[in-house]
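K.L.:
sequence unknown, structure follows:
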């Protein structure tokens, strides 16, 4: 076993800082330790392919390490995603071709310095949530080989859970980036559709596909997704983040949960879910049961309606060669021929109606929390009921992409039989970062070991700075609980912290303002003033500024720790008849001065 087993991004970065000349030798040793006898792997890099990736990066990293945040970090790629010069099979030998170029997401990761070690097994054509529908064999659960790993991204989840790579790419149409994460005690980030390009991905359902990320920590998953992402003009379904979503979930979030969750008689899964709910409440969350009917109805549409015809389109001429396909996959995909264009339009109308109901429900909460899967089955059990049990696994996942939602699968309290049982957070599109902020707190609260490695969870890291949010310092009527705070909260601004300005400001109570407001002015003889920092979505910042009346405005403030942020400033002319209240150190202290006479 390689000494790098279970390394997180922090571990890899630390290793290369301490041993900058050992990049190639470290990865060569890791590669030599892997084997295609492990059926999670379908293809491993040759030594030459490894060197070809590493050598061009060395000079750039030596000049500017910050330009390559994933420098030398090994990752795996599901074998329905292209890597230039490598075979792509989608777990169908007869379909296999050699890719001419990297998938855009892979190219972006390589551009950040990451190194592909190999390609991984999957349910054929990414059709399944089980990990057993592959001619290369079923990928076993990393905790108990008698059980399924989950699919379709089975190999990617397995090699991540065992710590063979730092992260891995999967795909997610119906839950393939989440169910395997739940079954293997790892993170499964299902990005908003269109955040990561689908160019170079063998489609399953183009309208609903997205590349997904497996990792051992939430921080690693989100940084990986951020590096892989980017608008792609060649992908008709690529999108630009509109900058409307919150930067984080509140410290005490309000979550929706299914009112009568279904576990198909699996009492261990139910007990694990109840333990997770108790842990959520202990962590400060409020749980509100909701009617789950629209979610369930939409979930059923993905396989039991005309939407399956998308898979028929994707597989194309291979349907004329059924003897070269997995029989269960063939049966599912071929069923798409049974639907007409009229059926498809009716299905789209129903999808839109159910999606509107779902989005209206979610608008009342910070997120929805569900069991990642309601149950798990052994490999032998899957042979008896391959379709029914697969369908059960998708109970809490199938609707997500149809409703254009983001999702994050997280490790949660284990079942009493020693198998993992995860939870998944689901929220509107572009809430990816907000979900990750909660996921970090949750993972630290649970303190479970990483995947199947037995390694302890490291101290919490941080997410990369967000270019889609503006940090604003508020000093008066916009503070928490004050009359104008709603101008922030209704725009999904999130409180970051209370802090102080540098000691070069004076605070004034302005005359004749309703509601009462302070003015902040820079002054060399000033003092540190208490402020709150809020992150407001970039696209809502202009609206917020437009509501600020004279003599106030937004400028740049210096904080006590040296940071510079946007914040409230005041026109000097308005200070002539204002009351200097600097000695109180903050607006709230001034308002409550009679309660604190010695301040």
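P.N.:
That came in fine, so what should we check first? Predicted, not measured: the structure shown is a model, and the values here were computed from it. Numbers count the residues shown, from 1 in each chain.

K.L.:
from now on I want contacts and neighbour counts done on CA atoms only, so please keep to that.
P.N.:
Noted.

K.L.:
and the gap between residue 571 and residue 552?
P.N.:
6 Å (Cα to Cα, to the nearest Å).

K.L.:
ugh, typo on my part, it should be residue 579
P.N.:
Using Cα to Cα, we find residue 579 at a distance of 16 Å from residue 552.

K.L.:
neighbour count winner among these two?
P.N.:
Shown here are residue 579 and residue 552; by other Cα atoms under 10 Å, residue 552 has more neighbours (18 against 14).

K.L.:
for the more buried one, give me its contacts.
P.N.:
Counting by Cα atoms under 8 Å, 6 or more residues apart in numbering, residue 552 touches 519, 568-571.

K.L.:
now, which of those residues sits nearest residue 439?
P.N.:
Nearest to residue 439 out of the contacts of residue 552 is residue 568 (Cα to Cα; 32.0 Å).

K.L.:
shouldn't that closest one be within a strand?
P.N.:
Yes: assessed with DSSP: H, G, I helix; E, B strand; the rest coil, residue 568 lies in a strand.

K.L.:
what is the neighbour count of it?
P.N.:
Residue 568 is flanked by 23 other residues according to other Cα under 10 Å.

K.L.:
another one to put next to it:
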């Protein structure tokens, strides 16, 4: 574990922001932070020089001035971060952990540019398994990256350095990549969060490809909240990336009230009883949190996972490195070269057959998961020492990917989170996996999971921050709607929300200037909510409905009701049911009941 010296080692994004907003620190502190990094640390390939940092700090000051010196307009103002060295940063070499491959990037990768625009400061580029080929963190000429808890063990890869610098608190977050699990396995091995977004959510412009059709830029952070915040700032369509996608806005932004999780019917730990114990304990905790856990057939998941390295799909890596194989094959790590050269054995017909199989298995997997909020798996079945990895570099790498390799091929989203500390003091994690674009739902539950567990942050020994309150606004990709009557939980029209994957957020109150009426002749009975010069606070429920489903919902609302803007007691404005004034002329004023449920109960008790 890194010996913490500066008080800001291991800070979350919010702690950095608070320090700047209160004047406790200025961004110049990053100059001394960079000097405190150990020079022999193999997690780094390149560190920001004092000149590079000064240039970034000057640009940050200009950004702040353009926002009228309002730090709140720069959500990552002065927050230190790192990127994996297969991601371009203007003026920096990109090596992909191969010195002979290196080139100096002329532009920032799109995701990086968006984070810099939000105020983040790049502290360096991190080590990786060469050309992002491996889940181990040892296949680099810049040295193996040790586990942040015990240096005898591997860090996991390929995003080894990005995970390590976050786990030890050297930066607040980092970017990695994930093709076969590289954004999740190192998170599990280092007690941090690894967010693997839906393919195309974060653009790959400026990323050295491993498998271009399935590569994802991923995020490492100490907390789920930080990872989700960073992903939200880096995401968005980029026409320069042929695989970038628009979020269709149809996915739920939270898990269902009756939490349903799937688990593989047969679990494999390759003899690692300590990882098994942590996973079984995690399942007990999930049950205690109200989850209904169901075993499902893992056969199609396993079959698809095998395609990534043990079938024609490996030829995509061959295509990505064809120039290096033709001109400088000796510059490639022997294990990596062996994997990549194996793709030469397959024909175009083999590749098409592999794609047909991928599509079939992917369909089976997505259909199997449709009835559940998520699949929960061990992030890795096992953990190995560096000495063991040297003896069996391919076999043990394959074991690390047992629960990860299928994810991108099946177009799924995933979130790796800490799950516990093993008897030997090493961390172990679990991963929640769901359909494409369920990223926000995963993050909301992942935050709840992490806050319930309250493990120390990474390898810093620092305690988890205090739990955050309910989201003040609807997450991106959703609309927050206040319902007051027949759409409340358990009421006759509530299905119009649940069938559209809406998620209950909280019960709240309107501002004190509303009146509630029982509308005559409505079936089922409905109330009308009207703003008035005098009134009372009325009980409402707040639901987040997927943005693309909102129009369907509104289309079912009959006159005299409609959707307008409704003010809550705490001052928030949300969409909500309103009633045309003419409809209340013959209606019964039920404001005194304070809500629809109380009025309905009075009728039943009469």
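P.N.:
Nice, thanks for sending it over. The shown structure was predicted, so the numbers you read here are calculated from the model rather than taken from an experiment.

K.L.:
need the TM-score from the superposition.
P.N.:
After superposition, the two chains reach a TM-score (TM-score structural alignment, normalised by the length of structure 1) of 0.97; 596 aligned residues with a Cα RMSD of 1.4 Å.

K.L.:
one step back: of the contacts of residue 552 of structure 1, just say which sits nearest to residue 544 of structure 1.
P.N.:
Closest to residue 544 of structure 1 out of these is residue 568 (11.8 Å), distances taken as Cα to Cα.

K.L.:
which residue in structure 1 lines up with residue 171 of structure 2?
P.N.:
Correspondence of residue 171 of structure 2 to structure 1, assessed by TM-score structural alignment: residue 165.

K.L.:
in three-state terms, label that match for me.
P.N.:
coil.

K.L.:
so it sits against residue 3, correct?
P.N.:
No: using Cα atoms under 8 Å as the test, residue 165 of structure 1 is too far from residue 3 to be in contact (11.8 Å).

K.L.:
so what's the residue mapped onto residue 50 of structure 2 from structure 1 up against?
P.N.:
Aligning on TM-score structural alignment places residue 50 of structure 2 opposite residue 47 in structure 1. When contacts are counted by Cα under 8 Å, 6+ apart, residue 47 of structure 1 touches residue 28.

K.L.:
I'd say residue 121 of structure 2 and residue 74 touch.
P.N.:
No: between residue 121 of structure 2 and residue 74 there is no contact under Cα under 8 Å: 11.8 Å.

K.L.:
between those two, who's got more neighbours?
P.N.:
Comparing residue 121 of structure 2 with residue 74 by neighbour count (other Cα under 10 Å), the higher total belongs to residue 121, at 25 against 20.

K.L.:
for that one, which non-adjacent residue is closest in space?
P.N.:
residue 80 (4.9 Å; Cα to Cα, 6 or more residues apart in numbering).

K.L.:
for the stretch 1-150 of structure 2, which segments count as strands?
P.N.:
44-47, 80-84, 93-94, 103-104, 121-126 (DSSP state E, counting those that start in this stretch).

K.L.:
post-alignment, the first one versus structure 1, mean distance?
P.N.:
After superposition onto structure 1, the mean distance of strand 44-47 of structure 2 to its aligned counterpart is 0.6 Å, using mean Cα distance after the TM-score superposition for structure 1.

K.L.:
what helices and strands are in contact with that strand?
P.N.:
The helices and strands touching strand 44-47 of structure 2, judged by 3 or more Cα pairs under 8 Å, 6 or more residues apart in numbering; DSSP states H and E, are strand 121-126.
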